[in-house]
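Enquirer: Return a 3D structure for these sequence lines:
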Amino acid sequence: MRRALLTGLLPLLLSTPAAALPAAGETGAGVAGVAKVGEAAEVVEVVEVVEVATAAQLAGALAAAVPGQTIRLAPGEYHGAFVARRPGTSAAPITLTGPADAVLVNDGPSGVAPSCPAPGGGWDSGYGLWLYEAPYWRLTGFTVKDSKKGVVLDASPHVVIDGVYVHHVEDEGVHFRRSSSDGVLRNSRITHTGLLQPGYGEGVYLGSAGSNWGCHGNTGGADRSDRVQVVGNTIGPYVAAEHIDVKEGTSGGLISGNTFDGTGVSGQNSADSWVDVKGSGYTIENNTGTFAPPGTFANGYETHNPVTTPSFLNGCGNVWRGNRSDLGGVGAYAVKITSTSKCAADPNVVRSSNTVTGATRGLTNVPVTPG
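Expert: Next up is the predicted model:
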């Protein structure tokens, strides 16, 4: 472990000469200072980098994490239920990092599940990694596999997932849930999802279905996992449901520069496209999608307009541009807009910069907008 001695109270930090503080990026340096007369001073030990090599060490590090800390995984498999509940901050996020051969595996689930998912009570969710009310984390480099779900974020906004590999999970790969807004998933890879329930094997899941807001609708009754960016990822093959499922009630996200391989999409539970957009105000740009058998494929991108309580203008105001779609001679449209009348106040826009090959019907079923 790398350790740094830091003063425990702000007055002591304020009285410490600037020259005595470590330079940015230094670790292991002792910080000294003298408090003003009459002020209490306490020196506490803060671990900047926690090295872990066993499942027990990882579970303990997650439970004790503090803002600004890095938990670093050694190569190897980590079997267990790994839950993070400690928040980072904007200025000092918490980082969990490791190489690709550091692999998290949850052999659960077990015990009696509560009516709404929450850690504790002797119940193991089966999630490979679960962030619960844990904003401002950075997850980088490692792998999650052989779990019920891959990475699940509940009420955990401002989380960045970068360079993570999720594969061979029973349900979805990465889920931003319970208003886990302003997150980022980038440079990551997701394959082989939906091994147990193909219709629920989404690669990336943004928000929750309105029917599940009773559990996950923690912001005004809705799951507002808004403004999530899904950028530069490789999703598929053998993602059994949608590669990205954008749920109703969410808005303002970005889906950009991803590669979708539709091989193995199941067609179950209406899972027959790369991206299903029920949210509003998303920008979907510069993605590359392909489809080849086996699988069931209807369209590259689809919109839907479910009615929700509270009410939202769902599946409207989204923009497609610069996407390249190869439908393999099977899919009808690159972009299928299911309803224009419901979005008359905020229409979906398909720009002419999108291209399509192998379509049975064409680029889109609505007029194309130049640009």
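Enquirer: Going by C-alpha atoms from here, please, whenever you check contacts or count neighbours.
Expert: Noted.
Enquirer: Scan this structure for its longest helix.
Expert: If you go by DSSP state H, the chain has its longest helix at helix 55-64.
Enquirer: Alongside the first, I'd like the structure of this one:
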Amino acid sequence: MRGTADSSQFIEKALTFWLNYSLSKQVKGMNKLYRQKWLIAFALPGFLFFLVFSYFPMYGIVISFQDFDVFKGVFRSDFVGFDNFKTLFDMPDFNNALRNTILISALKLILLFPATVVFALLINEISTGWFRKFVQTTSYLPYFVSWVIAAGIWYKLLSIDGGVVNDLLVSLGILKEPFHFMADKDAFYPIILFTEAWKNMGFSAIIFIASLSAIDVQQYEAAKMDGANRFRQIWHISLPGIKNTIVLMFILNASNLLRAGQDQMWTMSNVTVQQQAEILDTLVLRYLKDMGLMGYSIGTAMGIFQAFIGLVLFIVCNYLAKAAKSDSIL
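Expert: Model (predicted):
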């Protein structure tokens, strides 16, 4: 009997302790949430945005496995398995579009990504405050111009009929007659890279400039006292200070290898250079124009294909970053 009473008292004390501990943790948790109420309030709109526009629409993934009919809806359309992916891969221009997509994205990653880092370093080295703000502001303003307007601007600038670039080159004697830049297959990729840099480099450099501003100024002062010039300061202080940011941004950019810029390629291309300008996104867009509402399944299948390859590239690049003992995302 005594043993039974001792066991009951032990169980009672254990339950009392557990209840008190749970209540204290809940109270502490509520107090912590209350202290962070403004942070939560600011984060809530962003959370709801991604929830509504990124997570809820994911049920539409099933469209890629259906013969989707907008009148039947997602739940009543016929299931066709992987037929849409087979149709996608059997498209006559798919291989050409895939090659162009990888080539353009790789060129942007190899050439423009390092150029963006160098541009941020150069802006960081400008000592005159007003001039630095002027350069930074003018460099990221084109980002807010849509590609439709940007393409119209560059078509006009490079036009053979009154284009500023052709008029200048002819007047300087570099060209004997106006050159049709936008219709030349060899000039198309350089124009794409240049216009991409003109439009997006300034805005993309902001994150690197922000990382550079977080470096302790005393490091530069100590380096000056040791006789280090500007280049040495950049190499030994600035670059190591933003190394993790460079790695993270490289991983994110590399995971978008199958997204070469639909807006840019759609607006900057024309019939003459369509063979070089056709990418996966524009290929599906042309297919959708021909198929109308019945082409949603192919478009969704393309999105799944791009997302899957992007996920694989993301994991591989993240693993390589970890293997190199650098920062990573996962």
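Enquirer: Report the TM-score for the pair.
Expert: The TM-score (TM-score structural alignment, normalised by the length of the second structure) is 0.20; 100 aligned residues with a C-alpha RMSD of 5.9 Å.
Enquirer: now for the longest helix of the first structure, which elements pack on it?
Expert: The contact analysis (3 or more C-alpha pairs under 8 Å, 6 or more residues apart in numbering; DSSP states H and E) places helix 55-64 of the first structure against strand 43-52, strand 70-73, strand 83-84.
Enquirer: mind redoing it with 6 Å?
Expert: With contacts defined as 3 or more C-alpha pairs under 6 Å, 6 or more residues apart in numbering; DSSP states H and E, helix 55-64 of the first structure has no helix or strand neighbours.
Enquirer: so it versus strand 43-52, what angle?
Expert: With axes from the mean of the first three to the mean of the last three C-alpha atoms, to 10 degrees defining the directions, helix 55-64 of the first structure sits at 140 degrees from strand 43-52.
Enquirer: Now helix 55-64 of the first structure: buried residues?
Expert: Buried residues in helix 55-64 of the first structure, counted by 16 or more other C-alpha atoms under 10 Å: 55, 58-59, 61-62.
Enquirer: what about residue 6 of the first structure, distance to residue 64 of the first structure?
Expert: When C-alpha to C-alpha, to the nearest Å is the yardstick, residue 6 of the first structure and residue 64 of the first structure sit 17 Å from each other.
Enquirer: can you check residue 150 of the first structure too?
Expert: Note on residue 150 of the first structure: its distance to residue 64 of the first structure, by C-alpha to C-alpha, is 22 Å.
Enquirer: swap in residue 213 of the first structure?
Expert: Separation of residue 213 of the first structure from residue 64 of the first structure (C-alpha to C-alpha): 31 Å.
Enquirer: And for residue 84 of the first structure?
Expert: From residue 84 of the first structure to residue 64 of the first structure the distance is 9 Å (C-alpha to C-alpha).
Enquirer: Repeat that for residue 335 of the first structure.
Expert: Taking C-alpha to C-alpha, one finds residue 335 of the first structure at 46 Å from residue 64 of the first structure.
Enquirer: which helices and strands does the helix or strand where residue 100 of the second structure lies pack with?
Expert: Per DSSP states H and E, residue 100 of the second structure falls inside helix 94-107. Helix 94-107 of the second structure sits against no helix or strand, with contacts defined as 3+ C-alpha pairs under 6 Å, 6+ apart.
Enquirer: Quick check: next helix or strand after it?
Expert: With elements assigned by DSSP H and E, the helix or strand that comes after helix 94-107 of the second structure is helix 113-125.
Enquirer: residues of the next helix or strand after that next one that come out buried?
Expert: Using DSSP H and E, the helix or strand that follows helix 113-125 of the second structure in sequence is helix 129-140. The neighbour-count check on helix 129-140 of the second structure (16+ other C-alpha under 10 Å) flags 136, 139-140 as buried.
Enquirer: Mind putting these into TSV with distance to residue 84 of the second structure?
Expert: Converted to TSV, these look like this (distance: C-alpha to C-alpha, whole Å):
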residue	distance to residue 84 of the second structure
136	46
139	43
140	40
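Enquirer: Put together CSV for the buried residues of helix 55-64 of the first structure, with distance to residue 175 of the first structure on each row.
Expert: As requested, the buried residues of helix 55-64 of the first structure are arranged in CSV below (distance: C-alpha to C-alpha, whole Å):
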residue, distance to residue 175 of the first structure
55, 23
58, 22
59, 21
61, 23
62, 19
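Enquirer: from these, which single one is nearest residue 321 of the first structure?
Expert: Distances from residue 321 of the first structure to the buried residues of helix 55-64 of the first structure, taken as C-alpha to C-alpha, are shortest for residue 62 (40.5 Å).
Enquirer: The closest one reaches residue 84, doesn't it?
Expert: Yes: Residue 62 of the first structure is in contact with residue 84 according to C-alpha atoms under 6 Å; the separation is 5.3 Å.
Enquirer: Hmm, residue 289 of the first structure is touching residue 244, no?
Expert: No: using C-alpha under 6 Å as the test, residue 289 of the first structure is too far from residue 244 to be in contact (12.0 Å).
Enquirer: Okay, angle between the helix holding residue 100 of the second structure and helix 113-125 too, please.
Expert: With the same axes, to 10 degrees applied, the angle from helix 94-107 of the second structure to helix 113-125 works out at 30 degrees.
Enquirer: buried set for helix 94-107 of the second structure?
Expert: Neighbour counts using 16+ other C-alpha under 10 Å place 94, 96-98, 100-106 of helix 94-107 of the second structure among the buried residues.
Enquirer: other SSEs contacting the helix or strand hosting residue 176 of the first structure?
Expert: Secondary-structure element containing residue 176 of the first structure, defined by DSSP H and E: strand 174-177. Applying 3+ C-alpha pairs under 6 Å, 6+ apart, we find strand 174-177 of the first structure packed against strand 149-154, strand 204-206.
Enquirer: hmm, 10 Å instead?
Expert: strand 127-132, strand 149-154, strand 184-186, strand 204-206, strand 244-246 (3 or more C-alpha pairs under 10 Å, 6 or more residues apart in numbering; DSSP states H and E).
Enquirer: helices or strands next to the helix or strand just after the third one in the packing?
Expert: Same thing as strand 184-186 of the first structure. Using DSSP H and E, the helix or strand that follows strand 184-186 of the first structure in sequence is strand 189-191. On a contact count with 3+ C-alpha pairs under 10 Å, 6+ apart, strand 189-191 of the first structure meets strand 143-145, strand 165-167, strand 234-235, strand 259-261.
Enquirer: ok, 6 Å please
Expert: Here strand 189-191 of the first structure touches strand 165-167, strand 234-235, going by 3+ C-alpha pairs under 6 Å, 6+ apart.
Enquirer: which of these is buried the deepest?
Expert: Each of these was scored by mean neighbour count; the highest is strand 165-167, a mean of 26, by mean count of other C-alpha atoms under 10 Å.
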